[in-house]
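Peer 1: Make a model of this:
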Amino acid sequence: MFKRRAKKFLKANFEDLFFFYSYLKTKLFYVVIFSFFVSLLDALSLSMFIPLFEVASQTAKSTDNKLSHYFISFLEFIHLEATINSVLLLMVFFFVLKATFRYVDVYYRNLVNSYFVKMIRIELLNMISNVKYSKFITTDLGTIQNSLTTEVVNVNNAYTHYISVIQNSIFIVVYISMSFWVNSKFTIIIIVGGLISKVLFQKFYSNSKTLSFSVAKKNNILASLLMQQVNNFKYLKSTATMPIYSKKLEESIVNIENDQLKIGKISARILSVREPIVILFLAIAIFIQVNVIEGSLSSVLPSLLFFYRAFNSLMSVQLSWTAFLKYVGSVEHIVTFKADLNSEAESIKGYDFKGFTKEIKFDAVTFGYQNEDKVLDNISYAIHKNKTIAIVGKSGSGKTTFVNLISGLLVPNQGDILIDNVSIKNYNINSYRSKIGLISQETVVFNDTLFNNVTFWSEKNEKTLEKFRSVIEKVDLLEFLERSNAKEDIMLGDNGVVMSGGQRQRLSIARELFKDTEILILDEATSALDSQTEKLIQESIDRIKGSLTIIIIAHRLSTIKSADTILLLKKGQIHAEGNFQDLVKNSPVFSKMVALQEI
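Peer 2: Prediction:
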């Protein structure tokens, strides 16, 4: 019970520490341990100056300074005489040892920082990769980009300042402990001063934290606006609406910088009063020691030395805490973003999919997005292996949803999808998707070589090169390959800039053939192409017809004349089915569509 309550208390009051610990584990403890040894050795190194001065003035044995007495006793224990040389030797030893630990401390902290950023980014990338498609399409892309870039850097800054708080707190504890060991009354006076200073800065901390949350939210908005500007650049430029949109961006930037300026103002206030507060409390402590307690000034010299360092560390704690609060909003953002992604994570458990032999069957499938009407309503239909199925219908009739259900991107609200009478839910969804090829209107071409685009970065050897060339021939890209001096290593540029639209589409087909696709989905693959290029793509598809299951979504009916079966969707249901000639004869709706396109 006590352990559970203690853990609950720690999580409630040190949730940021728990966040860092969740990534760093024992590494965080090593950072603390190194900091402790650095602070201890620093205190011991500084403490050597008092005995050094007293030995030099030959007053070490007569002084009332406890530190000098302890030092002389230590020298006698190791059989050394209390001389300037012995004090200097011991002082050098402590400073060298401190320097060694300082090096290890700084180097290890840099290693941990690098590890921390790496682990956060890898975790976020994996979570984004595993999120459900239905969640991804409703997530603001600006939030995703901002989380992986700006917010991760901010979280690392938060960690750096948080560790600085811990390290300086350790310094304070060590210095105060040394001071208490030497002069307990003087130490208590200084501790009271430290507590008062903490209260003075509490309002600054609260304001910084509020502004930090505001900056994190506004960074998401700015990232979203920037991505929309890039995606819609052509429209904004050609319609002279760019200045209006740019003004929105400027307003977003100004709002962020105004909050950053306020945070900077708070940091400046803390920094400006840091030194006066240190001197003020030390002066008060000395006044009380000499005039109230009536102690000697020499008896408090070691404590003054320790507490001057302790107060500097206290001010560093306050500055680091203020800096941490500047980024704490980013920590909260990452925590919330992770929880959001995790709640919509896709399950990939199940049997490995080895392929199917008979059919993919829609069994009374109904699907609709949240708070919307049904997109597909009670669909039952079997797609037989190695057949070519075309799906047509007006926009909004459910064509894309149909193929998204086949690929497992969406899950039916009712009914099931069966593969050889086994539910798709029983399979590892990634192993199933590895057998699916997708070619859409927006071709996927990476800024890399032709070989890597087709083989998806497979190892280049005799076997892969032979297979690469085989699929290149099937999709009629051999001429493009041969006319380049670089051959398969030709760089395609951003979005395949060196290729025509038709060549990019044929490249997409080649990629799916290379990975031994069983199901090939073409989603409006030729709608942006001219008639001649469309014909070449159609010829490429005809060459592979019968060797795999092909599902085609098309507005241009000329591309589906040779399909084995055409499904006409209307209001989420199969309104008619059959081959091209049958539908022209038996379906007035399809016949009208053919007439309008003059086929």
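Peer 1: switch to C-alpha atoms for all contacts and neighbour counts from now on
Peer 2: Fine.
Peer 1: Okay, buried residues for the helix or strand encompassing Lys7 please.
Peer 2: Counting by DSSP states H and E, the element that carries Lys7 is helix 2-13. Residues of helix 2-13 classed as buried: none (neighbour count, 16 or more other Cα atoms under 10 Å).
Peer 1: now the other sequence, so there's something to compare against:
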Amino acid sequence: MQNDITTPVPKQPIKLASLKKTLRLFRYVKPYWPQFSLGLIFLLISSLAGLAFPKLLGNLVDPKSNTQLFQGMNQAAVLLIAVLVGQSIFSFFRIVLFVNVTEKTLATLRQTIYSHLIRLPMKFFLERRVGELSSRISSDISLLQETFTTTLAEFIRQMVIIIGGVTILLITSPGLTGFMLAILPVMMLAAVFFGKFIRRFSKEVQEQVAASNTVVEETLQGILNVKAFANEFFEIARYRQRTNEAARIGMKGGKFRGAFSSFIILGIFGALVAVIWRGVAMGMPTSSLLSFLLYSVFIGGSIAGLAEVYTNLQKSIGATEHLLEILDEPAEAITAVKEIAPENQLEGQISFRNLSFHYPSRPDQAVMNNVSFDVYADQKVALVGPSGAGKSTIVSLLLRLYDPVSGHIRFDGKDSKAFPLSQLRAQMAVVPQDVFLFGGTIAENIAYGKPGASIAEMEAAAKQANAWEFIQRFPLGLDTIVGERGIQLSGGQRQRIAIARAVLKNPRILILDEATSALDSESEKLVQDALDKLMEGRTSIVIAHRLATIREADKIIVLDKGQIVEEGTHNELIEMEGLYRTLSDMQFTI
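Peer 2: As a prediction, the model looks like this:
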């Protein structure tokens, strides 16, 4: 288990670079720009209509403006009702348009991030955890949903009210407006000051929530181990620690938000009292003073509302940075494979030439050192050696999950990098020791080797894998649900499903990574028989701890500490006083 301590996030104010990153997301809005633009127009109209409200209220209490439009109907009252109805209608359509655009945009964004994520190289996943990445796609995008739907609209509406209201006030009374605006620079400076802290705490809360989600994900995935080690309360405590830390940071950030809001409220009401006193002293008419006060309240409320907008923008920028970090990671050159191009079809010959390798996360620890060997087409080659010798690393290098630090891997005499990555992998299949099955049906798991395969093809593959007999015993047959990671099947059954999947793929190169080491004797016999049938007519690389399963191999390569120490057939190696004979004696004398 990796260390799950979250790295503290440095304090950063909103910078131009951060805003530019956030604006990159608007390219996902581009296909829906007409609807978004119409929503912005409706928002602008409803905001401007709101600016007429204080003026009309002032007219309503002004006897000089109380002209009769129709009998018993006051002109100012009718206009007020018309403005309110119009504003309501425009607001309704604006919200509907913004929500529609947001949902479509975020669906596209989710698909883009997932598509990019799944194409990232293995070295990326060595440094990340599943729960953290899941949180990025769920909670971070949910924050952006609020931004597109509400925050952006509020920001535009409040800016329209502030700019439009100040303009009207300047026309009404420049002197009183200047007096009222004297407090605004103080408020804006306070917004910048508090915003630095708000952003830091918001981002730290997101990090802690992601960490707590990671605990949940890992615990549920490893629930068998949790219960087997009676560590339920340990995991509860670990989750409690994460959520309490998120709550602590959130509450600390809440103090700054509360202080900010209190400061703004104090400034607004202080300004209103001062404006009333100054307006009366200047002899301003009651109706004009009422309109002026209402505009001042609108402007003050919008400025106070900017604090919430600013907070939400901070959250959105933090979420955007996390998402863009994923999107900025270089992806593998993956392409859809419908058929293998003739020039990329493998005969099955493999050559390792002076290959050295270390994992990206451990550059100081060499896993393979100057390894060279050949595998001819249709040969069965076994890799043996103690744990950590580099056997499974060879599998990863064959699949080009990693590239060697130095040296080359050649297929049929061509460098592995000369083949399109997807077409190369499409001609290989792996049957691992720890088989991963998806939580759907048996049919879905077998068909994973060849999406779109027919029932007849799946049945034939299952028969060749010695799996059809137990599949038939299930009431639902191929439609039987296997459960999370195949938990409802035995180890031998899972292995045979994995073999059926490989049979259906019909690979040119087959890789067996200790496929029978965790099975009982009966299951091993069935699985080994299925593997023997699967290896016929194709190049096979077999990693095995049980040497009895590889005695008939065409060649056995013995690895130790990342180097080849012996090479030959079983009979040749058993005659040598070397590591293979030592391993063989240990197994067969027990």
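Peer 1: quick revisit: so what does the helix or strand just after the helix holding Lys7 of structure 1 touch, helix or strand wise?
Peer 2: Per DSSP H and E, the first helix or strand lying C-terminal to helix 2-13 of structure 1 is helix 15-24. Packed against helix 15-24 of structure 1 by the contact rule (3 or more Cα pairs under 8 Å, 6 or more residues apart in numbering; DSSP states H and E) you find helix 84-130.
Peer 1: what inclination does the helix it packs on have with respect to helix 15-24?
Peer 2: Put simply, helix 84-130 of structure 1 runs at 80 degrees to helix 15-24, going by axes from the mean of the first three to the mean of the last three Cα atoms, to 10 degrees.
Peer 1: how would you label whatever residue of structure 2 lines up with Thr443 of structure 1: helix, strand or coil?
Peer 2: Structural alignment (TM-score structural alignment) places Thr443 of structure 1 against Val435 in structure 2. The three-state label given to Val435 of structure 2 by DSSP: H, G, I helix; E, B strand; the rest coil is coil.
Peer 1: Please apply the same query to the one 3 residues further on.
Peer 2: Reducing the assignment to helix, strand or coil with three-state DSSP, the entry for Phe438 of structure 2 is coil.
Peer 1: Distance check, the nearest residue in space to it that is not next to it in sequence against Ile264 of structure 2.
Peer 2: Leaving aside its sequence neighbours, Phe438 of structure 2 sits nearest to Arg485 (Cα to Cα, 6 or more residues apart in numbering; 5.5 Å). Relative to Ile264 of structure 2, Arg485 of structure 2 is positioned 54 Å away (Cα to Cα, to the nearest Å).
Peer 1: Looking at those two, which is more packed in?
Peer 2: Ile264 (24 against 15; other Cα atoms under 10 Å).
Peer 1: Do I have it right that the more buried one meets Leu306?
Peer 2: No: at 10.3 Å, Ile264 of structure 2 does not count as touching Leu306 under the criterion of Cα atoms under 8 Å.
Peer 1: Leu492 of structure 1 versus Arg504 of structure 1, what's the distance?
Peer 2: Counting by Cα to Cα, the gap from Arg504 of structure 1 to Leu492 of structure 1 is 10 Å.
Peer 1: Tell me where structure 1 has strands.
Peer 2: According to DSSP state E, structure 1 carries its strands in the segments 359-367, 376-384, 388-392, 414-419, 422-423, 436-440, 519-523, 549-553, 565-570, 573-578.
Peer 1: which stretches of the stretch 201-350 of structure 2 form helices?
Peer 2: Per DSSP state H, counting those that start in this stretch, the stretch 201-350 of structure 2 carries helices over the ranges 223-228, 232-281, 286-327.
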